[in-house]
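> give me a model of this one.
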Amino acid sequence: MAEGETKDTISDEGGLRRVMTLTDNPSLQISPVKLDGSNYLIWSRSCGLAIAARRLTGYITGSLPLPDGDASLHTQWISENALVMTWLINSMQPTISRSFLLLDTAHKIWTAAAQMYSQQGNDAQAYELRKKLRSLDQKDRSLAVYYAELSSLWQELDYYQSFQAVCSQDATLFQQTVEKERVAGLNLEYDQIRVQVLGRSPFPTLREAYALV
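The predicted structure follows:
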């Protein structure tokens, strides 16, 4: 087998999905982003995808409890839970990770991190993101780089803001208003395209507007 190649063995006995991956080791840093207290959204998405790719999501969601009865499955669960715990700890800055070291399951670490750092519905965080978006201009960035940064900030704002529409019509009108805000900030050479985009009906999404440019 080639170096770095992965081989999985899976079964569902006892409710435990058995996964053996040659590249899985405790020292592996599964996320390019380390949790520092201010980047939870990107960190959790990155770690969640890496863990899901190894079919171990149940350890962070809590949907894969410690099995009873079968000693081999019990031992496997202890091992895989510890593996996921180590991945999560290694994906945090040392000043952050020390507060999670004494927790005994990956699910507890994942839940505690969300409770401490997710800030979902945090109006202060949403306000800071709106400030960044209002001041964000294309300037010397390429269109692709500007779009990537703009899209990332809007996705974060969608996560943090607490607005909930009462009915579907209100939700549609709100989304249309938001999408119009998202095409601002382009350089002057794109003014004609921006006018065309703003005059479209139905109004395009940010992705659709980017495709038009």
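
> all contacts plus neighbour counts: C-alpha atoms, from now on.
OK.

> elements contacting the longest helix seen in the chain?
Counting by DSSP state H, the longest helix found in the chain is helix 71-90. With contacts taken as 3 or more Cα pairs under 8 Å, 6 or more residues apart in numbering; DSSP states H and E, helix 71-90 sits against helix 58-61, helix 106-117.

> what sits up against the helix or strand just after it?
Per DSSP states H and E, the first helix or strand lying C-terminal to helix 71-90 is helix 94-97. Outside helix 94-97, the residues that touch it by Cα atoms under 8 Å, 6 or more residues apart in numbering are 35-37, 89-90.

> now do 10 Å
Here helix 94-97 makes contact (Cα atoms under 10 Å, 6 or more residues apart in numbering) with 34-37, 88-91, 109, 113.

> one more, so I can put them side by side:
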Amino acid sequence: MFMLLNRRNFLPWSQAVTIALGGCSKLSYINGQAKVPDEADPKFAECEANDHLVIMWIFNSMESQIYEIFAYSNTAQSLWESLKKMHGQQDNASRIFELQQEIFCSKKSSNQSFTNILGT
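This next block holds a predicted model:
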């Protein structure tokens, strides 16, 4: 199952991306373990290409509204850290407020269960 990052699914999305990157031996580009060689080093171009590849994979796994916010990230690690900062907060006050508003504004009809209301 392929999922796109949206405003509500960072935790399962990040787990899926982490597994995918680990399977491609590219996890080090988001977790800070990749050692970037000096620009004079012949391995620099390969490292930079791999970093851009990881950025592209992450961008392609986002909904367009999310992509637009992060489109100018320079490295895969900075992109990942920015995503975690914005979407990975368990105590994200703005998301809590948004959910409270959705619950407050939702109306239950007589033939709808509570779980069906939450699923909308």
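
> how alike are these chains, TM-score-wise?
Once superposed, the chains reach a TM-score of 0.73 (TM-score structural alignment, normalised by the length of the second structure), with 101 aligned residues with a Cα RMSD of 2.5 Å.

> quick revisit: superposed on the second structure, what's the mean shift for the longest helix of the first structure?
Compared with the second structure after the fit, helix 71-90 of the first structure shows a mean deviation of 0.6 Å (mean Cα distance after the TM-score superposition for the first structure).

> which of the residues in that helix are buried?
By neighbour count on 16 or more other Cα atoms under 10 Å, the buried set for helix 71-90 of the first structure is 73-74, 76-77, 80-90.

> H74 of the first structure contacts L64, doesn't it?
No: counting by Cα atoms under 10 Å, H74 of the first structure does not reach L64; the two are 11.6 Å apart.

> sorry, back to before: which stretch of the second structure lines up against the longest helix of the first structure?
On the basis of TM-score structural alignment, helix 71-90 of the first structure is assigned to residues 41-60 in the second structure.

> ranges for the helices of the first structure?
Here the first structure has its helices, by DSSP H, at 40-53, 58-61, 71-90, 94-97, 106-117, 123-135, 143-160, 168-181, 191-198, 206-212.

> which residue sits farthest out from the middle of the first structure?
Using Cα atoms, centre = their mean, the residue of the first structure lying farthest from its centre is G69. It sits 36.0 Å away.

> roughly how far does that residue sit from T75 of the first structure?
11 Å (Cα to Cα, to the nearest Å).

> how many neighbours does I19 of the second structure have?
Per other Cα atoms under 10 Å, the neighbour tally for I19 of the second structure reads 14.

> that one -> the first structure?
Correspondence of I19 of the second structure to the first structure, assessed by TM-score structural alignment: L49.
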